[in-house]
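> Pasting a predicted model and its sequence here:
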Amino acid sequence: MTAKTPAESLTVLTDLVLPSETNHIHNLFGGELLSRMDRAASISAQRHSRNIAVTASVNHVAFTKAILLGSVVTIEAKVSRAFNSSMEVYIDVWVEDRESGIKSKANEAIYTFVAVNETGKPVIVPPIIPETDIEKERYDGALRRKQLSLLLAGKIKPSEATELRALFV
């Protein structure tokens, strides 16, 4: 199985915020943004694994900037790390200023997907080779995030969370 770079899984979705997708103060509904991020992340995970990819968890979402009615929103999703059958997908959300065309980061999220075959059985996915500094940072952090998730779910013991322990020793 050949390793891949995060760039090979890059998915970019650009869309306009319409009135039916906003709340009473004309901001994009959070649930609408979550749905868009899930679609982009799903495509990214499928591109990486070349299999069906199902959402296993939404690990982190930061709604740091309101996205207004009429905004052009671009969602960029890349696989940040692959494990056995699971993949962490990091999502950046950008909003384009209508007048200047300048893009600013509005939100980010981290989703986990599992690659499965047609019967729903998990399948092995190729490893990731990060290239850029941000890809390396996200790759390194993915193992800590996974261990924290497993620890909180009671699936591993604190002594098994070696990456987390290393932060405090």
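The structure has been received and is ready for your questions.
> Every contact and neighbour count from this point should use C-alpha atoms.
Fine.
> can you map out the strands along the chain?
Ranges of strands in the chain, per DSSP state E, are 11-16, 52-63, 72-82, 86-96, 103-116.
> Which one, of those, ends up nearest to Ala3?
Ala3 lies closest to strand 72-82 among those, at 9.7 Å (Cα to Cα).
> how much does that closest one deviate in direction from strand 11-16?
Strand 72-82 and strand 11-16 meet at an angle of 160 degrees, taking axes from the mean of the first three to the mean of the last three Cα atoms, to 10 degrees as the criterion.
> picking up where we left off before, tell me which of the strands of the chain sits most buried.
Comparing the strands of the chain by mean neighbour count (mean count of other Cα atoms under 10 Å), strand 72-82 comes out on top with a mean of 26.
> what's next to that one, contact-wise?
6-7, 9-17, 36-37, 40-41, 44-45, 48, 67, 87-98, 125-128, 130, 135, 138-139, 142 (Cα atoms under 8 Å, 6 or more residues apart in numbering).
> Val12 against Ala40, yeah?
Yes - using Cα atoms under 8 Å, Val12 is in contact with Ala40, at 7.0 Å.
> between the strands of the chain, which gets nearest to Met1?
strand 72-82 (12.4 Å).
> wait, what's in contact with Ile124?
Asn84, Ser85, Ala115.
> ok, those vs Ala56, which is closest?
Taking the contacts of Ile124 together and measuring to Ala56 by Cα to Cα, the closest member is Ala115, at 9.7 Å.
> Which residue, other than its chain neighbours, is closest to the closest one?
Nearest in space to Ala115, with sequence neighbours left out and distances taken as Cα to Cα, 6 or more residues apart in numbering, is Ala53 at 4.4 Å.
> any idea how far Pro127 is from that neighbour?
15 Å (Cα to Cα, to the nearest Å).
> now Trp94
Remark: distance between Trp94 and Pro127 (Cα to Cα) = 27 Å.
> now do Val73
From Val73 to Pro127 the distance is 30 Å (Cα to Cα).
> Kindly report the same for Ser100.
For Ser100 relative to Pro127 (Cα to Cα), the value is 39 Å.
> let's bring in a second one:
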Amino acid sequence: MNNTFKTVASSNITISELMLPSHTNFSGKIHGGYILSLLDQIAFACASKFSGNYCVTASVDTVDFLRPIEVGELVTMKASVNYVGRSSMIIGIRVESENIQTGAIKHCNSSYFTMVSKDKDGKNEKVPGLILSNLEEVRRFCNCLKQISLKKEKDRHEEVFNYSSIETLASLEKYNVLVELG
């Protein structure tokens, strides 16, 4: 049983990679799927570093693509543990790209991955507690609490909402849908 506490800083991981033409989509920008793959890798590394165990991705809670990334830019991803539960961690990742000729840096993406720590038999393994060392870390932790609460509320809503009620079906008329139930 692990009763230790570790700092957010102890989980910090940074990776940088030059974006190549092979990473592009059909419009010539860096493919979002490629960025997602890098995000999953750094989330794994961050969670494993903090927990000391093998970790798996439980959910990708948020991926906000804010600006496109161009070929030839240097992409830097910075990850840290923002929240810990019993065996889960929420990893926050910031993605920036740098034009290496001009030095201009842009914030391209923010992401939150929920990772779960596993023991050698594949069972959930307790993670260390989290030491919050500054108000920015407190803010991030509190935002995760809000995110978890909203997720639980959404799940509760899903269980009780009546999708087949006359009111629900009538309310859909204001959207760009045509309901043709057979």
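That came through fine. If you're wondering where the values come from, they're calculated on a predicted model, not measured in any experiment.
> quick one: TM-score?
Once the chains are laid over each other, their TM-score by TM-score structural alignment, normalised by the length of structure 1 reads 0.87; 156 aligned residues with a Cα RMSD of 1.6 Å.
> ok, back up a step: now do the same for the residue nearest to Ala115 of structure 1: its match in structure 2.
Matched by TM-score structural alignment, Ala53 of structure 1 corresponds to Cys55 in structure 2.
> Surely its match and Lys49 touch.
No - using Cα under 8 Å, Cys55 of structure 2 is not in contact with Lys49, being 9.5 Å away.
> How about the contacts made by the residue opposite Asp119 of structure 2 in structure 1 once aligned?
In structure 1, Asp119 of structure 2 lines up with Asn117, judged by TM-score structural alignment. Neighbour list for Asn117 of structure 1: Asn51, Ile52, Val123 [criterion: Cα under 8 Å, 6+ apart].
> just to revisit the earlier point, using a markdown table, lay out the strands of structure 1 together with distance to Glu32 of structure 1.
As requested, those are arranged in a markdown table below (distance: least, Cα to Cα, whole Å):
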| stretch | distance to Glu32 of structure 1 |
| --- | --- |
| strand 11-16 | 12 |
| strand 52-63 | 12 |
| strand 72-82 | 12 |
| strand 86-96 | 13 |
| strand 103-116 | 13 |
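> Ser149 of structure 1: which of the ones you listed is closest?
strand 52-63 (8.2 Å).
> mean shift of the closest one relative to structure 2?
Mean deviation of strand 52-63 of structure 1 relative to structure 2 after superposition (mean Cα distance after the TM-score superposition for structure 1): 0.4 Å.
> which strands and helices sit next to that strand?
Packing partners of strand 52-63 of structure 1 (3 or more Cα pairs under 8 Å, 6 or more residues apart in numbering; DSSP states H and E): helix 30-49, strand 103-116.
> Count the residues that sit near Leu167 of structure 1.
8 (other Cα atoms under 10 Å).
> Quick check: it vs Gly141 of structure 1, distance?
Counting by Cα to Cα - Leu167 of structure 1 and Gly141 of structure 1 are separated by 11 Å.
> State the distance from the residue at minimal distance from the centre of structure 2 to Thr62 of structure 2.
The centre of structure 2 sits closest to Tyr112, judged by Cα atoms, centre = their mean, with a distance of 1.9 Å. As judged by Cα to Cα, Tyr112 of structure 2 and Thr62 of structure 2 stand 5 Å apart.
> What number of residues are in the vicinity of the aligned partner of Asp133 of structure 1 in structure 2?
Matched to structure 2 by TM-score structural alignment, Asp133 of structure 1 sits across from Leu135. Other residues within reach of Leu135 of structure 2, judged by other Cα under 10 Å, total 9.
> try Ala142 of structure 1
So Ala142 of structure 1, with other Cα under 10 Å, has 21 neighbours.
> how about it, what's its partner in structure 2?
In structure 2, Ala142 of structure 1 lands on Cys144 (TM-score structural alignment).
> now Gly101 of structure 1
Looks like Gly101 of structure 1 aligns to Gly103 there (TM-score structural alignment).
> same thing with Ala82 of structure 1?
Per TM-score structural alignment, Ala82 of structure 1 is aligned with Val84.
> Does Arg86 of structure 2 touch Val127 like I think?
Yes - under the criterion of Cα under 8 Å, Arg86 of structure 2 makes contact with Val127 at 6.1 Å.
> Which of the two has more residues huddled nearby?
A count of neighbours by other Cα under 10 Å puts Val127 above the other of Arg86 of structure 2 and Val127, at 27 against 13.
> residue contacts, the more buried one?
So Val127 of structure 2 contacts Asn2, Phe50, Ser51, Val84, Gly85, Arg86, Ser87, Ser88, Ser117 (Cα under 8 Å, 6+ apart).
> which one is the fifth one nearest to, not counting chain neighbours?
This means Gly85 of structure 2. Counting by Cα to Cα, 6+ apart, the residue nearest Gly85 of structure 2 is Val127, at 7.6 Å.
> Quickly note the distance from the one you found to Phe5 of structure 2.
Using Cα to Cα, Val127 of structure 2 is found at 9 Å from Phe5 of structure 2.
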